[in-house]
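# pasted the sequence and its predicted model underneath.
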Amino acid sequence: MSRFLLLILITLGFQFAQSQCTPATQFEFSNFTGTSVQLNWQSTGSATFWEVEFGVAPYTQGSGGVIIATAANNMIISGLTPGVQYEFYIRSICGNQSSVFTGPLYVPGNYNFISGNVSYDVDMNGCTTTDPAAVGLQITATDSSSGIAFQAVTDVNGAYSLYVPDGIFDVSSTMLTSSITSSPVSATINFPNPSNSAVQDFCLTPIAVAQDIAVSIIPLLQARPGFDVSYDVRVMNQGTVPVSDALQFTYPNDLMTLLTAVPAVTASTANTLSWTYSLQPLQTLTYELSFNLNTPTDPNFPLNAGDVINLSASTYLTGADVNLLNNTDNLYQTLVNSYDPNDKTCLEGKTIAPDMIGEYLDYMIRFENTGTASAINVRVKDVIDTSKFDIDSFVPLSSSHEYYASITNGNEIEFYFDDINLDFNDATNDGYVLFKIKTLNSLTVGDSFDNTAEIYFDFNFPIITNTETVTISTTASVADPTENSILLFPNPSQDLIQLNSSYAINSLEIYDVQGRLQSQYDASTTDFESPISIVKLSKGVYFLIVKSDQGQETLKFIKK
């Protein structure tokens, strides 16, 4: 078995005279959360250290479990797998002598299981087996006394499962929109009960007609010059009515070459892929894309570490959509060379505009098993800075493998990939988790926030990711442009838009989503290095066609 994160081995190169060192007494546990436990004992005799050994029950002492040494007469052990019972043993260390091991102490003594299904009452006659499953919905069980929250996400069948200790729990579902209500809104479950298990289903019902489509780009690999890179593009119907529309994905075709698109595109141009889609409420579609990036020796458009590629995904919904901000997702991805495959990234970039204060940011944590054996369990821990983020707004979005999440100690989010059996071969040894969380409204321009994540493979010491720092800036979205690229910012915007181009612009035209010309500008009358007013435009999505000696490029922006 692998060693635990707090593993400290004390190697004593001599024989212990066990009869002269008395064992600890009153060996017991407290403060069990499902993922951590506090061990307590009383010291006796001349003991100066204690060794605790444990393993998954049934466990035989001395069979190669985890050994932890401490000079205190208590310790907190974290990284436990919820729903798994452990056996603990302890012995005293008295200088050059040791006592016999005492135990086992079983942790937890009681463990409880909550499960259920979540359905969407599409025909509004009560949830039945014919109604669609609510996929990717967050279910939370909160301990009424400690406030500790245990969370899970519904799977493709709308099912969820939660492991909780004894206590009284408030169980509820998290709605992505106020246009949908849940029955029940919440339920109280008291453990222990005779079976140590409970079933709680939820039925979701629309209470208003609302159209809300959300688009997101998920980078599955870091971008390295000359290598392949992959993305998932997700389209989710967060509204209450079916929607049929089109998805458009734009990429710099001079810098990257399309390899595969699944499902196949409906239409395409040199730098744009399009699909038509139909989505029922709470349904999600995923489009899998792979590209090959140019090398540093490309004769026309070389790529190097530090260059930025700009990708955009959007759907064409107009004013009927209740939230136009999430109809478009822009990804500014910085190229790297050699890199640590265990990392954390803010998908909005290292700078965000002031209008993102109080809005959601998307974070991806990637992990890769670079060891020599499969990882049976993987745990990802992210401590949220509650002086910068609203922990109550946390929403898990996506992952490479099935998992469940919990929030403990008020700000510690943990993602559990139990029985993942993550391989150690290059082709199958990686995974990720994606979530979103809102910044606080109290933040101001110039504020920054940084964060790291801890990744645990079985009982090994954690791998610490990079520190991801994000700054609020009035020049957010402006990155060093790659050759023959144009950046538009801020996006979305209410009054002005600005272009940052590596070459001279001759003219530009603004069209609405119906293809109607709204404005046009010429270099003889317009300074394209100055902001351009969009005050007269109505709220919605627009396309900006930029023409230069290098050709034509189409950008998209949202007028707030």
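Okay, I see it. Please read these numbers as outputs of a predicted model, since none were measured by experiment.
# every contact and neighbour count from this point should use C-alpha atoms.
Will do.
# tell me the centre residue of the protein?
When CA atoms, centre = their mean is applied to the chain, the residue found nearest the centroid is Leu434 (2.0 Å).
# pretty sure that residue is touching Val395, no?
No - counting by CA atoms under 8 Å, Leu434 does not reach Val395; the two are 9.1 Å apart.
# pull the contacting residues for the closest residue to Val209 other than its chain neighbours.
Closest residue to Val209 apart from its sequence neighbours, by CA to CA, 6 or more residues apart in numbering: Thr240 at 5.8 Å. Thr240 makes contact with 179-180, 206, 208-212, 281-282, according to CA atoms under 8 Å, 6 or more residues apart in numbering.
# same question, Lys436
Lys436 sits in contact with 360-363, 393-397, where contact means CA under 8 Å, 6+ apart.
# want to compare, so here's the second one:
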Amino acid sequence: MKKLLLLLLFCITASAQFQSAYPPIEQCDDNNDQFAVFDLAQLTPTILANVNPGDYTVTFYNSFANAQNNINPIVTPNNYVNVQPAIQTLGIRIVNNVTSDIILATVDIRILPSPIANPATLSKCDMTELPIYNLSDALVQITGGNPNVFVSYYETIVDAQNGSNQIQGGGYIPFVNPGTQTLFVRVQNIQNNCFSLTTLTLNTHNCGDPCPAPTQLTATNISNTSFTVNWNNVGGSMGSIFNRVCVVPLGAQPSDSFSYVVSATSNSFVFTGLSPDTCYEVYVKTVCDISVSSTWSAPLQVCMQDCINSGNCTEVLVLNAFIDSNNNGIKDSGESNFSQGNFIYQINDLGNTLYGSPNNGTYYIFDNNPTNSYDFSFQLYGGLSTYYASNTTHNNITLSAGSGTTYLYFPITVLQAYVDAGCYIIPQNLPRPGFTYDVVISYINNGSDTIPNGTVTFTKDANVTIYAISQTGVTTTSNGFTYDFTNLVHNETRTITVTLQVPTIPTVNLGNLLSNSASIQINGDVHLPNNSSTLTQMVVGSYDPNDKAESHGGRIVFIDFTSSDYLYYTIRFENTGTANAEFIRVEDLLSADLDETTFEMLNASHPVNTRRENSQLTWHFYNIDLPPTVTHPNDSHGYVHFRVKPKAGYALGDVIPNTASIFFDYNPPIVTNTFNTEFVENLGNPTFTSEAILMYPNPANSILNLKNASELISKIYVYDILGKKVFTLTENNSNEITIDVSRFEKGIYLLEVTTQSNKKSNKKLIIK
């Protein structure tokens, strides 16, 4: 009995050296998203303060239940991102390495709110003496009237971050007069000491400009080559002698040497002789005296119209390929269109061959030049000459004024039955932790007859769950679903939209790759390579809705890619403006590493005209009338999906870049990201734990330090959340590196660090 009492006393004494709950660990919410990076390891010395630290092992868990069951330990406690917003209770497991006794405890991690800090502006009008600003006049602009904050002002952002060299006193004289000066403002929460930074702009300007620039420029009567510009002459104390008007290409600067003189009593001028489908900027200035002129006005952007790109020409050619079931050379009722090939044509016998990919068998050519002459034929895709024949040509075709719409037909003869189904998976947006994203399964009957039945199979990535499926009647499986379809007619395309749920960090992390695949199975398919499709996408924090991506996710194992394989590209666009886009043009100049002759158009979100001229691809969405996201978020986007092969001779380590440009109406192009596809030895790389790399400070704003104690660092790549490489260091033989990150935009980045032994590690960097 005495031995038992002694044992109980020992256990109670040992347990009394630990707490059941430890003081919370708090972190300021720098991004105001209720998530932050915590250093849990800072609590370990407190936990082991009354014992020999070498006798105990401390492990942290996402929850107390996980600590009880010893499952899912937190492997990077010094770099932990909370998975629940605001406050989360973690479990702690303390193990005596000598006796194997186990003590359980908890600790809360809390997100402390950072105060709102709005940018502000103070203006003064001063011509004769230095202005004096009372910086407190900006308090309401900066804080919105919040009384629970302390506001201080600094001349540099470094001082604002450190809270040093604060501007003292109520009167501040700016460095620049007249002009603008930016001060940095630190807004600190009185209750929790968290702070946010913003700017205060001091705008000192001259009073009563005696010769002001014209305002309110507008353009009217816009045609292919001309327009009228109108403006408002403000009128200053000096009066005016005349105006100068200048039109320059978009982005160029105005010049007196290339301007036109307009009477002071006039506020209108007509520009002529401009280039169709081109954007310009117009400037106007007032000349008040022989040596006194106003500044140039703010520019007015004007884009010339072009009926060829907008699809509004009165004269149009419509090319139509179809299955000539009765071989009479005439398209009869019930004969279906044919899309397995390209229209080939030349203009004016100049020797420059153009290729038009039919959209459901049809291709449009708009032309307002009646002197142009066209020659046409239809070329089948490679390998189809055994099954089909196309012998029709049309030569010396012109579009005379007033001819309207001219139809040219290309009958396709079936030599023997062709059974082929294709299946492709197309991205609609990018995966983000905690959000859903969509992929579209597109399946098509490329054969000559109706496919009576078949099965579409979808296999999801193990890290995501299926949130919704647009198709009814599917059969769910442990890793996706199947769908049995019937009566898919020739040239018919059907789609299934799959909505997938992405888990939160740390189940997935920024930079992880998610792969989903789809396939189709039918009886007697003679062409199997297009029966399956895989889409690999990177997990990002946010993304640009106008982008370009390739389905392999950026890296392809060199030995697994054969001469029969294609690269599958998707260009996505979204109308983020305020009005409908009447027509859209997408352009893609293929990389010199891609074989343009293998280009095949696969799918598009809307009816589209697809043209290839050498390596230049152009898609025209005529009359798309795409609504803006602000009014129709589900209908404001679209895409093109195509495939092309690399040129022969690609090698291990080669990188194929590709970029696209998107034109909404007559607006300047939106240039997408450059998507790089690299041929690699394998997708798995030797890695080392991120703890081997010391990175500080994080978050960073100007300088980032990296140190690896075990071996030298050879390469560093930094990617933004869209996967774009923003920094490269490839020649290094040191284990300590300093990087200037002051030019980086605020946000989240992914660092890939490679050592001299080719081990790789990824770390998340926050720039604030």
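Perfect, I can see it now. Computed from a predicted model, the values in this text were never measured in an experiment.
# hmm, back to that, out of the contacts of Thr240 of the first structure, which are buried?
By neighbour count, with 16 or more other CA atoms under 10 Å, these hold 179-180, 206, 210-212, 281-282 as buried.
# which pair in the residues you listed has the greatest spatial separation?
Spatially, the most separated pair among those is Pro206 and Asp212, at 12.8 Å (CA to CA).
# secondary structure class for Tyr666 of the second structure?
Secondary structure, DSSP: H, G, I helix; E, B strand; the rest coil: Tyr666 of the second structure is coil.
# quick one: what's aligned to it in the first structure?
By TM-score structural alignment, Tyr666 of the second structure lines up with Phe459 in the first structure.
# can I get the contacts of Thr240 of the first structure in a markdown table with distance to Gly65 of the first structure and secondary structure?
Output for those, formatted as a markdown table (distance: CA to CA, whole Å; DSSP: H, G, I helix; E, B strand; the rest coil):
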| residue | distance to Gly65 of the first structure | secondary structure |
| --- | --- | --- |
| Ser179 | 51 | coil |
| Ile180 | 49 | strand |
| Pro206 | 52 | strand |
| Ala208 | 56 | coil |
| Val209 | 57 | coil |
| Ala210 | 55 | coil |
| Gln211 | 54 | strand |
| Asp212 | 51 | coil |
| Pro281 | 48 | coil |
| Leu282 | 45 | coil |
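# so where in the first structure does the strand or helix carrying Leu202 of the second structure end up aligned?
Under DSSP states H and E, the secondary-structure element containing Leu202 of the second structure is strand 195-205. Using TM-score structural alignment, strand 195-205 of the second structure lines up with nothing in the first structure.
# ok, stretch 8-16 of the second structure next?
Using TM-score structural alignment, stretch 8-16 of the second structure finds no match anywhere in the first structure.
# look up how far Asn580 of the second structure lies from Tyr260 of the second structure.
The gap separating Tyr260 of the second structure from Asn580 of the second structure is 35 Å, by CA to CA, to the nearest Å.
# neighbour-wise, which of these two wins?
Using other CA atoms under 10 Å as the criterion, Tyr260 of the second structure and Asn580 rank with Asn580 on top: 18 against 14.
# which position in the first structure aligns with that one?
Using TM-score structural alignment, the partner of Asn580 of the second structure in the first structure is Ser374.
# list the contacts for its match?
Per CA under 8 Å, 6+ apart, neighbours of Ser374 of the first structure: 421-424.
# so how far is Ser542 of the second structure from the closest residue to Thr386 of the second structure other than its chain neighbours?
Using CA to CA, 6+ apart and skipping the chain neighbours, the partner closest in space to Thr386 of the second structure is Leu415 (6.9 Å). Relative to Ser542 of the second structure, Leu415 of the second structure is positioned 51 Å away (CA to CA).
# which residue is the nearest non-sequential neighbour of the match of Asn580 of the second structure?
With CA to CA, 6+ apart as the criterion, Ser374 of the first structure has its nearest non-adjacent residue at 4.5 Å, and that residue is Asp423.
# now Gly553 of the second structure
With CA to CA, 6+ apart, the residue lying closest to Gly553 of the second structure is Thr536, at 4.6 Å.
# also Lys764 of the second structure?
Leu750 (4.9 Å).
# surely the one you found forms part of a helix?
No - assessed with three-state DSSP, Leu750 of the second structure is strand; it does not lie in a helix.
# having no further points to raise, I will conclude here.
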